[in-house]
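Peer 1: 3D model of this:
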Amino acid sequence: MSGKGAPELSVKNCQDLRVAVIAAQWHEKVMDGLVDGSLRALHELGIDEPTLLRVPGSWELPVVAKVLAGRGYDAIVALGVVIRGGTPHFDYVCQGVTQGLARVSADTGVPVGFGVLTCDTEEQALDRAGLEGSAEDKGHEAVTAAVSTAMTLRSVSEPWH
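Peer 2: Coordinates of the predicted model:
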């Protein structure tokens, strides 16, 4: 399992964060699981009114993340899935999305939770989608990572007393 060694993150006092979830529409069943996991994680953290936006595919995630980062969001969660095919298209999309989301986060200082599955098969994606019987819940994990990072940034930006 790829999630082996993941940290146990505990996030508190984050109810006032503005969080946006951006989700691609390709691979509906996988995406439904990722979105459900992300919304469940936000609810567990007390963030009951996140913004949820849908985009056509994973390629469109970075541009929407960049715009949201400039509009006062404390954390952004990007959800998508790219499944390998028989052409190099997979490599180009995965590289572009990964570098684009990393750049948004580094350039804006707004954490971007990376919930983009890059899998060889649909079965691998379903196993990470947080569905009943899935081994992992990457939507939930992406929210927890983004919100935890936002709280870390908040702790270093507040003046010491």
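Peer 1: rest of the way, CA atoms for contacts and neighbours
Peer 2: OK.
Peer 1: Do a quick rundown of the helices in the protein.
Peer 2: Applying DSSP state H to the chain gives helices spanning 28-44, 61-69, 89-108, 122-128, 138-157.
Peer 1: Let's compare: structure for the following, please.
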Amino acid sequence: MSGKGAPELSVADSGDLRVAVVAAQWHQKVMDGLVDGALRAARDLKLPEPPVLRVPGSFELPVAAKVLAARGYDAVVALGVVIRGGTPHFDYVCQGVTQGLTQVGLDTGVPVGFGVLTCDTEEQAVDRAGLAGSREDKGYEAVTAAVATAVALRSAPAAAR
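Peer 2: Model prediction:
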């Protein structure tokens, strides 16, 4: 299972952070689980309820994340799912989304929580979506990771001159 070895994140002093969620619309059942997990994580971390911006698909996540980062959010969480089909489309979308979201974080300095499932089957996606019976909750994990990173960056020492 891919979650093996994951760190136990403890996030303190995050209640004043502004977090936004951008979520794709494809695979509604999986996406509903991811969004629910993200919102549950925000509640558990005592954050203000994040706005959820819905975009058509995972390929549109990077541009939406960049706009949200530019609007002053302390962290942005991107949620999506891409399921392998019979064409190379899966590889192109996964690569574009991953590179795009990475670039958003690097360009803006705003942590981007990566909650994009890249699965071979719908069953694998359901198992990671935080639904009843799922073994993992990647929406919850993406918020926790983004917020933990934002807290860490807030306390990072300034560079010596």
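Peer 1: thinking again about what came up before, tell me which of the helices of structure 1 sits nearest to V77 of structure 1.
Peer 2: Between V77 of structure 1 and the helices of structure 1, the shortest gap by CA to CA is with helix 138-157, which sits at 6.1 Å.
Peer 1: Have a look at how far, on average, the closest one is from structure 2.
Peer 2: By mean CA distance after the TM-score superposition for structure 1, the fitted helix 138-157 of structure 1 averages 0.6 Å away from its aligned residues in structure 2.
Peer 1: burial of G85 of structure 2, as a residue count?
Peer 2: 12 (other CA atoms under 10 Å).
Peer 1: OK, contacts around the spatially closest residue to it that is not a sequence neighbour?
Peer 2: The spatially closest residue to G85 of structure 2, leaving aside those adjacent along the chain, is D120, at 7.8 Å (CA to CA, 6 or more residues apart in numbering). Applying CA atoms under 8 Å, 6 or more residues apart in numbering to D120 of structure 2 gives the contacts I83, R84, G85.
Peer 1: which residue in structure 1 lines up with D120 of structure 2?
Peer 2: Using TM-score structural alignment, the equivalent of D120 of structure 2 in structure 1 is D120.
Peer 1: Need the contacts of D120 of structure 2 in TSV (columns: distance to G37 of structure 2).
Peer 2: Formatted as TSV, the contacts of D120 of structure 2 follow (distance: CA to CA, whole Å):
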residue	distance to G37 of structure 2
I83	20
R84	23
G85	26
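Peer 1: Out of those residues, the closest to D137 of structure 2 would be?
Peer 2: Using CA to CA, I83 comes nearest to D137 of structure 2 of the contacts of D120 of structure 2, at 17.1 Å.
Peer 1: tally of neighbours for the residue nearest to that closest one when sequence neighbours are not counted?
Peer 2: Nearest residue to I83 of structure 2 in three dimensions, chain neighbours excluded: C119, at 5.0 Å (CA to CA, 6+ apart). By other CA under 10 Å, 18 other residues sit near C119 of structure 2.
Peer 1: these two touch, right, C119 of structure 2 and R84?
Peer 2: Yes - using CA atoms under 8 Å, C119 of structure 2 is in contact with R84, at 6.3 Å.
Peer 1: related to what we said a few turns ago, among the contacts of D120 of structure 2, which one sits closest to A6 of structure 2?
Peer 2: Distances from A6 of structure 2 to the contacts of D120 of structure 2, taken by CA to CA, are shortest for I83, at 23.0 Å.
Peer 1: how much space is there between the closest one and R71 of structure 2?
Peer 2: Between I83 of structure 2 and R71 of structure 2 the computed distance is 31 Å (CA to CA, to the nearest Å).
Peer 1: T108 of structure 2 now?
Peer 2: 11 Å.
Peer 1: Equivalent analysis for A159 of structure 2, please.
Peer 2: Per CA to CA, A159 of structure 2 is found 25 Å from R71 of structure 2.
Peer 1: Looking at these two now, which is surrounded by more residues?
Peer 2: Taking neighbours as other CA under 10 Å, A159 of structure 2 and R71 compare with R71 leading, 9 against 5.
Peer 1: Counterpart of that one over in structure 1?
Peer 2: Using TM-score structural alignment, R71 of structure 2 pairs with R71 in structure 1.
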